[in-house]
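Engineer: coordinates only, sequence not included:
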């Protein structure tokens, strides 16, 4: 048995999730414990600034990188304390880091995640596996999404099955028992809704989709949002806040008559739902769809997905035995385990990389 810790701070930036998992010889995980902490407001503000195109201040990035490394370490220490384990029992921490830039296309494609792995290793006394995306990009891939390999490992089925992670950006994995595994980012998940909730309702997010449910979808705005070229782009593809952000939203809103804030929220939710549903229908006419990520707890989102996909059984990954909020964190613990075993972690059919590769770099604590 091998213990690994997985750390995840997604595009929603709603906090750091730390998961302690035990892996058997076949890499099957058992969740032992988990712990979540919020990002302090000054650091959150810095990260939001760094995610905004045009805000490329190197000093800010360097300080945020170290600050995030310390915060990741706090999450790990708290997790170990409540688990009753010492650092020596943990083989490695798999840390995704906080993405602040993701430009996966073109000759000089790159992706950038913060959360200094050296700081994390020194502060916890545990080896860290980090920088998972850039090997895949060096091989011509998108560097994302990386979780489909884990989804296949844990959730493979004899019937068509979709695993849909609705984080800041939504991504899906299509597990086809008769074909290759497919996966890609479908478009915005919670990122636009969260930003709108903060700016106009003073809330970190739209709890259970209540604000969206109180509004009406504006067809003109919905058509403009779904008209973005990304939605028609063939896979492999991945995206981030660089494309889908408040500036982009306002570029469309400013040319329309003023809308109630609730109607904008309803339209943003519809954008997320329709982009996911369109992808699901293009992959299989019917099947099972399991939600994970923060969006799995948005009842209005699930209700609208069920309306759009009546031939699908829709549930959360809790039905499959894994808390929807923990799927991605466990995935990065698993990717750390794969690295330790000398096994590849990417799926070229998903990312477009030229070959499989062992992902991540090792940052020793010693």
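Structural biologist: Now that the structure is in, tell me what you want to look at. Please read all numbers here as calculations on a predicted model, not as lab measurements.
Engineer: From here on, just use CA atoms for contacts and neighbour counts.
Structural biologist: Noted.
Engineer: packing partners for the top helix by length along the chain?
Structural biologist: Looking across the chain with DSSP state H, the single longest helix is helix 58-83. Counting contacts by 3 or more CA pairs under 8 Å, 6 or more residues apart in numbering; DSSP states H and E, helix 58-83 is packed against strand 16-23, strand 29-37, helix 41-50, strand 110-114, helix 117-124.
Engineer: Dump the ones you listed to a markdown table, plus mean neighbour count.
Structural biologist: Below are the helices and strands packed on helix 58-83 laid out as a markdown table (neighbours: other CA atoms under 10 Å):
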| stretch | mean neighbour count |
| --- | --- |
| strand 16-23 | 25 |
| strand 29-37 | 18 |
| helix 41-50 | 15 |
| strand 110-114 | 18 |
| helix 117-124 | 22 |
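Engineer: and the residue with the largest distance to the centre of the chain, which of the three is it?
Structural biologist: Relative to the centre of the chain, and counting by CA atoms, centre = their mean, the farthest-placed residue is residue 257 at 33.6 Å. Secondary structure assignment for residue 257 (DSSP: H, G, I helix; E, B strand; the rest coil): coil.
Engineer: Roughly how far does it sit from residue 283?
Structural biologist: 37 Å (CA to CA, to the nearest Å).
Engineer: ok, now residue 237?
Structural biologist: With CA to CA as the criterion, residue 237 and residue 283 are 15 Å apart.
Engineer: So which of those two has more stuff around it?
Structural biologist: Neighbour comparison, residue 237 and residue 283: the larger count goes to residue 237, with 23 against 16 (by other CA atoms under 10 Å).
Engineer: didn't that one look like it was pressed against residue 351?
Structural biologist: Yes: using CA atoms under 8 Å, residue 237 is in contact with residue 351, at 7.2 Å.
Engineer: Check it against this one:
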């Protein structure tokens, strides 16, 4: 039987660009055939950052942004196919997450918003698109996030071993892959988002490359404790969050103004590590796989290893999937799960009343 080909597209809360992958599925195995990062145009990136927080005239601003996103996604798909030497008609579908600008799962009327004109993406590429993965889970009482644990379970779990997968993008989320075959998980809080915002404010850099800014500073224990006292960390799972909650304004409200900028950056690094480690505290945890941009922050990885030892903390590449592409592959996987009518959520993770087939189809 010929393997089926799917494209996965992910643009996350770090807002660093669009991750695209071409994946071959020959059930139950998958192979990554090609991958590509397409940076956001600066104007689009800036508009997405503004839309991630409440602002003025959002509806008028969202319309053009949705179309611009679809155009950027389509350009990425075309470049990916050219690089891999495949034609659109050879692709079963595109699984596209869209760009989250608001995630409010705990309100009286819960909702989530992912931007991207998927009809336009299908028209521009000539390929079916599967998108809108979160709202079906929310319709059944779930948080709609995190969505990747079902994929993590399929590719990283091993019976008899307690493993964890941690994605450290703008927001960090965990999947606990238990020895008995069950899976749980949730968003732990900020991943890179506060560190990115702080280094951007003080060094005009998009992120803390190699953790250099963090390494200049010293830990501020009182600030760390103050940050960890936020109500989000006291809530029990299932829970999820986003940039609309953890943003630069949230941080600045908790500062005295007397702190050295590098000391704040060092403390934010430890804050991310501590919030993740607290979520992973359980007996007999043996292996922790890290994916997302946080894997390239040496001090963050060292903090995690210190806090989680004796479990080993290492890149997901050790388990066979490069950390940059795990989430994009997950959305290719969710698209093929939609086509096979297999559940894409884990109710123990999201709190949904039942396992559901996730996604909506958009045809060219």
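Structural biologist: Good, I have the coordinates. Keep in mind that what you see is a predicted model, and the values were worked out from it rather than measured.
Engineer: Can you calculate the TM-score here?
Structural biologist: After superposition, the two chains reach a TM-score of 0.97 (TM-score structural alignment, normalised by the length of the second structure), with 361 aligned residues with a CA RMSD of 1.1 Å.
Engineer: mind putting the helices and strands packed on helix 58-83 of the first structure in a markdown table, distance to residue 182 of the first structure included?
Structural biologist: Output for those, formatted as a markdown table (distance: least, CA to CA, whole Å):
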| stretch | distance to residue 182 of the first structure |
| --- | --- |
| strand 16-23 | 25 |
| strand 29-37 | 22 |
| helix 41-50 | 31 |
| strand 110-114 | 21 |
| helix 117-124 | 30 |
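Engineer: Please identify which of those is closest to residue 188 of the first structure.
Structural biologist: Across those, residue 188 of the first structure has its closest neighbour in helix 41-50 (16.1 Å, CA to CA).
Engineer: okay, and that closest one goes to which residues in the second structure?
Structural biologist: Under TM-score structural alignment, helix 41-50 of the first structure corresponds to residues 42-51 of the second structure.
Engineer: what's the spacing between that stretch and its chain's center?
Structural biologist: Centre-to-centre, stretch 42-51 of the second structure and its host chain are 18 Å apart (CA atoms, centre = their mean, to the nearest Å).
Engineer: mean per-residue distance, that stretch to the first structure?
Structural biologist: Stretch 42-51 of the second structure, aligned to the first structure and superposed, deviates on average by 0.7 Å (mean CA distance after the TM-score superposition for the first structure).
Engineer: List of residues touching stretch 308-319 of the second structure?
Structural biologist: The contact list for stretch 308-319 of the second structure (CA atoms under 8 Å, 6 or more residues apart in numbering) reads 156, 165, 277, 280-281, 285-291, 295, 301, 304-305, 322-323.
Engineer: Narrow the residues you listed to those in strands?
Structural biologist: 165, 285, 286, 287, 288, 289, 290, 291 (DSSP state E).
Engineer: Now check residue 318 of the second structure against the first structure: what is it aligned to?
Structural biologist: Per TM-score structural alignment, residue 318 of the second structure is aligned with residue 319.
Engineer: Helix, strand or coil: sort out that match for me.
Structural biologist: Secondary structure state of residue 319 of the first structure, per three-state DSSP, is helix.
Engineer: If you tally nearby residues, what's the number for it?
Structural biologist: For residue 319 of the first structure, the count of nearby residues is 11 (other CA under 10 Å).
Engineer: Would you map the helices across the second structure?
Structural biologist: 42-51, 58-84, 118-125, 134-139, 149-156, 193-203, 212-216, 221-228, 248-252, 261-279, 298-308, 326-339, 347-350.
Engineer: Those helices: which one's closest to residue 17 of the second structure?
Structural biologist: Ranking those by proximity to residue 17 of the second structure (CA to CA) places helix 42-51 first, at 8.2 Å.
Engineer: Give me the residues contacting that closest one.
Structural biologist: Taking CA under 8 Å, 6+ apart as the rule, helix 42-51 of the second structure contacts 15, 16, 58, 62, 65, 68, 101.
Engineer: Okay, the equivalent of the first one over in the first structure and residue 323 of the first structure: tell me how far apart.
Structural biologist: Using TM-score structural alignment, the equivalent of residue 15 of the second structure in the first structure is residue 13. Here the criterion is CA to CA. By it, residue 13 of the first structure lies 19 Å from residue 323 of the first structure.
Engineer: So for these two, which residue has more residues nearby?
Structural biologist: A count of neighbours by other CA under 10 Å puts residue 13 above the other of residue 13 of the first structure and residue 323, at 19 against 16.
Engineer: what sits against that one?
Structural biologist: When contacts are counted by CA under 8 Å, 6+ apart, residue 13 of the first structure touches 39, 44, 168.
Engineer: The first one - how many residues pack around it?
Structural biologist: The number of residues packed near residue 39 of the first structure is 18, by other CA under 10 Å.
Engineer: In contact with the closest residue to it other than its chain neighbours, which residues are there?
Structural biologist: Here the nearest residue to residue 39 of the first structure in space, its sequence neighbours aside, is residue 15; by CA to CA, 6 or more residues apart in numbering that works out to 5.3 Å. By CA under 8 Å, 6+ apart, the contact set of residue 15 of the first structure is 9, 36, 37, 38, 39.
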